[in-house]
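> Coordinates for the following, if possible.
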Amino acid sequence: MHLEKQIREMAFEQGWDYCGFADLTEHHGYMEGFCGAFIRRFPRAVSLAMRLSDAVVDAIAGQEQDKILSFHNYYYYAVDYLQNNGAVKIAHMIERSGWLAYPVPASYSVYQNRKAGLVSHKLVAGLAGLGWIGKNGLLLTPENGPRVRLCTILTDAPLRAGKPIEPACGTCEICTRACPAGAIKGREFISGEADDYLIDRNKCYDFMEKRKKDWGIEIERCVCGLCVAICPQGKTRGNK
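Below you'll find the predicted structure:
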């Protein structure tokens, strides 16, 4: 319990708005299919989420080039930089306490064919009870919807795990209808299965690549973010 309190306090000091703990053991088989037996060294994980600026997210609803590029720099460089540095510090503290700790970089693809990272941050966050995976394929928190960025620290520390939250998208199809790439399929998340049935990643990726070409820019990703901006679960009161 003492370590849990230390982790939470350090997480909030580093700027995170959410901190939870996940039990990965029942999902090791699924996760091993991606990152190998390595994952079995870590029965637990720390899930961390940082709330995004409403003003920045709201500004991309119009899909204007200058706002999109500003969002890209905020999203991938500023927020992820803070998370990655903070995760290293927390992992170091966990290891000083005698446990293994593996900080997984925020939003960094290592499996190019799947366009995915070492582990699914949103799956871990869902297991930790920080939110649920919505029809848009994103983690939706009760307070801020998808307007968060996620980070994960794998560990063998015996942390008390949270409980998953039931999905609350219901009959809402706003993201499905609005997706300019036609990538969102409008289906409910099923725990323990690959989420290809939620999102067509290739359509999303191709849309971003075409946008880069049309705009004549050279960045690794030209993120759209519309599914984040329009989700009613996270919209600010003045924009609902």
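
> For the rest of this, base every contact and every neighbour count on C-alpha atoms.
Noted.

> Go ahead and list the helix or strand containing the residue positioned nearest the centre of the chain.
In the chain, the centroid-proximal residue (C-alpha atoms, centre = their mean) is residue 150; its distance is 4.1 Å. Using DSSP states H and E, residue 150 falls within strand 148-155.

> And for residue 9?
helix 2-13.

> residues of that helix that come out buried?
For helix 2-13, burial by neighbour count (16 or more other C-alpha atoms under 10 Å) applies to 4, 7-8, 10-11.

> need these in CSV with distance to residue 239, can you?
CSV is the format used below for those (distance: C-alpha to C-alpha, whole Å):
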residue, distance to residue 239
4, 36
7, 34
8, 31
10, 33
11, 30
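
> got the angle for the helix or strand where residue 91 lies vs strand 148-155?
Assigned by DSSP H and E, residue 91 belongs to helix 80-96. Compare the direction of helix 80-96 with that of strand 148-155 by axes from the mean of the first three to the mean of the last three C-alpha atoms, to 10 degrees and you get 20 degrees.

> Can you list the neighbours in contact with helix 80-96?
Contacts with helix 80-96, where a contact means C-alpha atoms under 8 Å, 6 or more residues apart in numbering, come from 3, 7, 10-11, 14, 16, 50, 100-107, 149, 151-153, 157.

> Second input sequence below; structure requested for side-by-side comparison:
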Amino acid sequence: MERRENFQKVKNFFDRKLAEIGYYGIIGAAEFKGVYDALMPVQKAKLEDICGERFHNFIMNGSFICIGIAFPEYAIDCIDARLSDGTIDKDRWNIYADEYNKINGFLNAIAEEIADIFGGIPIQATIEGVKVKNVKEYYGMTISHRVVAENAGLGWRGKNELIVNEKFSCAIRFASIITDLPLIHGRRVEASCGECNACLEACLFLKNKDKLEDYREHCRKYILELGLKAEVCGKCIKACYRNSIFRGKFKLK
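Below you'll find the predicted structure:
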């Protein structure tokens, strides 16, 4: 009963924050050890460093709170926008980039508040201002919110490697909070993409990810070449939302 009541208190707070900013979102909790065990070795080391002396207690009794905020529909439709001559409409695409930055800011602020009020350690939605020579350099800089979201039951891992939520597609950003507050935990959701390949058809790198040495590095370089206001692309997200087998079920604000 205590775990359920605690989670409801956190959820009520998060719902109030969503109402204040006018966005849709989701929240869940996952067992700390389950998340830790699912991380790649370099991220396990990072998590140990983040937790410091509290790591042993978190392994025994800890949880991750996972919060997600969904993009508004108009921003998703700005992805890969084209002018009448077929060239990229960078101004419209930057509307999506602006929302990406805005949502990250909301998530980071709310994660800080949850950590302060309920006790815990916030992990930001994204790493700002970091320059790397290869995508692999990112891996040890934070922990995977996608792993947290999976273990919290907030969606399944899609073929584009993003979390697909049953309401919001993969048009959602996440942040996390580590806590020893007793909470109920979600259960992993069974992958449901089936034969749908909408995201793969939208991206040459994803479509050939099994043939490329590291498709993520190709993706990173493409994003840099786009030169948008944020290091984003989003074509696979738009394809999932608009063209996937679940397009009639997804609903953004």
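
> ok so, going back, the strand holding residue 150 of structure 1: average distance to aligned residues in structure 2?
Its matched residues in structure 2 lie on average 1.0 Å from strand 148-155 of structure 1 after superposition (mean C-alpha distance after the TM-score superposition for structure 1).

> Quick one: the residues in structure 2 that that strand pairs up with.
The alignment of strand 148-155 of structure 1 onto structure 2 (TM-score structural alignment) covers residues 172-179.

> on that earlier part again, and for the strand holding residue 150 of structure 1, what's in contact with it?
41-52, 79-80, 83-84, 87, 91, 99-107, 121-122, 124-125, 141.

> Also stretch 39-49 of structure 1?
With C-alpha under 8 Å, 6+ apart, stretch 39-49 of structure 1 has contacts from 11, 16-25, 28, 31-32, 100, 121, 124-125, 128, 148-159, 161.

> ChimeraX command to pick out the buried ones of those residues?
In ChimeraX, a selection of the buried entries from the contacts of stretch 39-49 of structure 1 looks like this (16+ other C-alpha under 10 Å):
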select :11,16,18,19,20,21,22,23,24,28,31,100,121,124,125,128,148,149,150,151,152,153,154,155,156,157,159,161
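
> before we move on, back to that, among the contacts of strand 148-155 of structure 1, which ones are in helices?
80, 83-84, 87, 91, 121-122, 124-125 (DSSP state H).

> Looking at the residues you listed, point me to the pair that's furthest apart.
Spanning the widest gap among these are 91 and 122, at 19.1 Å by C-alpha to C-alpha.

> could you measure residue 177 of structure 2 against residue 29 of structure 2, distance?
Separation of residue 177 of structure 2 from residue 29 of structure 2 (C-alpha to C-alpha, to the nearest Å): 9 Å.

> nope, residue 106 of structure 2 is what I meant
From residue 106 of structure 2 to residue 29 of structure 2 the distance is 19 Å (C-alpha to C-alpha).

> Apart from its chain neighbours, what residue comes closest to the equivalent of residue 211 of structure 1 over in structure 2?
With TM-score structural alignment as the matching criterion, the partner of residue 211 of structure 1 in structure 2 is residue 226. Closest residue to residue 226 of structure 2 apart from its sequence neighbours, by C-alpha to C-alpha, 6 or more residues apart in numbering: residue 233 at 7.9 Å.

> What lines up with the one you found in structure 1?
For residue 233 of structure 2, the residue aligned by TM-score structural alignment is residue 224.

> Assign that match to helix, strand or coil.
Residue 224 of structure 1 falls in the coil class when you classify it by DSSP: H, G, I helix; E, B strand; the rest coil.

> OK, contacts around it?
Residue 224 of structure 1 sits next to 60, 63, 68, 208 when contact means C-alpha under 8 Å, 6+ apart.

> In structure 2, which of these still touch?
Retained in structure 2 by both residues aligned by TM-score structural alignment, their matches' C-alpha atoms under 8 Å are the following of those: 60, 208.

> Of the contacts of residue 224 of structure 1, keep whichever come out buried.
Among those, those scoring as buried are 60, 68, 208 (criterion: 16+ other C-alpha under 10 Å).

> about what we covered before: and the contacts of strand 148-155 of structure 1, which are buried?
Neighbour counting by 16+ other C-alpha under 10 Å classes 42-52, 79-80, 83-84, 87, 91, 100-107, 121-122, 124-125, 141 among these as buried.

> Can you give me the distance of residue 214 of structure 1 to residue 207 of structure 1?
Separation of residue 214 of structure 1 from residue 207 of structure 1 (C-alpha to C-alpha) stands at 10 Å.

> sorry, that was for residue 178 of structure 1
The span separating residue 178 of structure 1 from residue 207 of structure 1 equals 14 Å under the rule C-alpha to C-alpha.

> Among the two, which residue is more densely surrounded?
residue 207 (19 against 15; other C-alpha atoms under 10 Å).

> tell me which element that one falls in.
Assessed by DSSP H and E, residue 207 of structure 1 sits inside helix 201-215.

> Reduced to three states, what does residue 245 of structure 2 come out as?
Secondary structure, three-state DSSP: residue 245 of structure 2 is coil.

> Contacts only, for it.
193, 196.

> Aligned against structure 1, show me the partner of residue 151 of structure 2.
Here residue 151 of structure 2 is matched to residue 127 in structure 1, going by TM-score structural alignment.

> who's in contact with its match?
Contacts of residue 127 of structure 1 (C-alpha under 8 Å, 6+ apart): 21-24, 161-164.

> What of residue 14 of structure 1?
Per C-alpha under 8 Å, 6+ apart, neighbours of residue 14 of structure 1: residue 86.

> So what does it match up with in structure 2?
Residue 14 of structure 1 maps onto residue 17 in structure 2, by TM-score structural alignment.

> residue in structure 1 matching residue 112 of structure 2?
By TM-score structural alignment, residue 112 of structure 2 lines up with residue 88.

> can you count the residues close to that match?
Neighbour tally, residue 88 of structure 1, other C-alpha under 10 Å: 17.

> That one and residue 23 of structure 1: what is the separation?
Residue 88 of structure 1 is 21 Å from residue 23 of structure 1, by C-alpha to C-alpha.

> try residue 69 of structure 1
37 Å.
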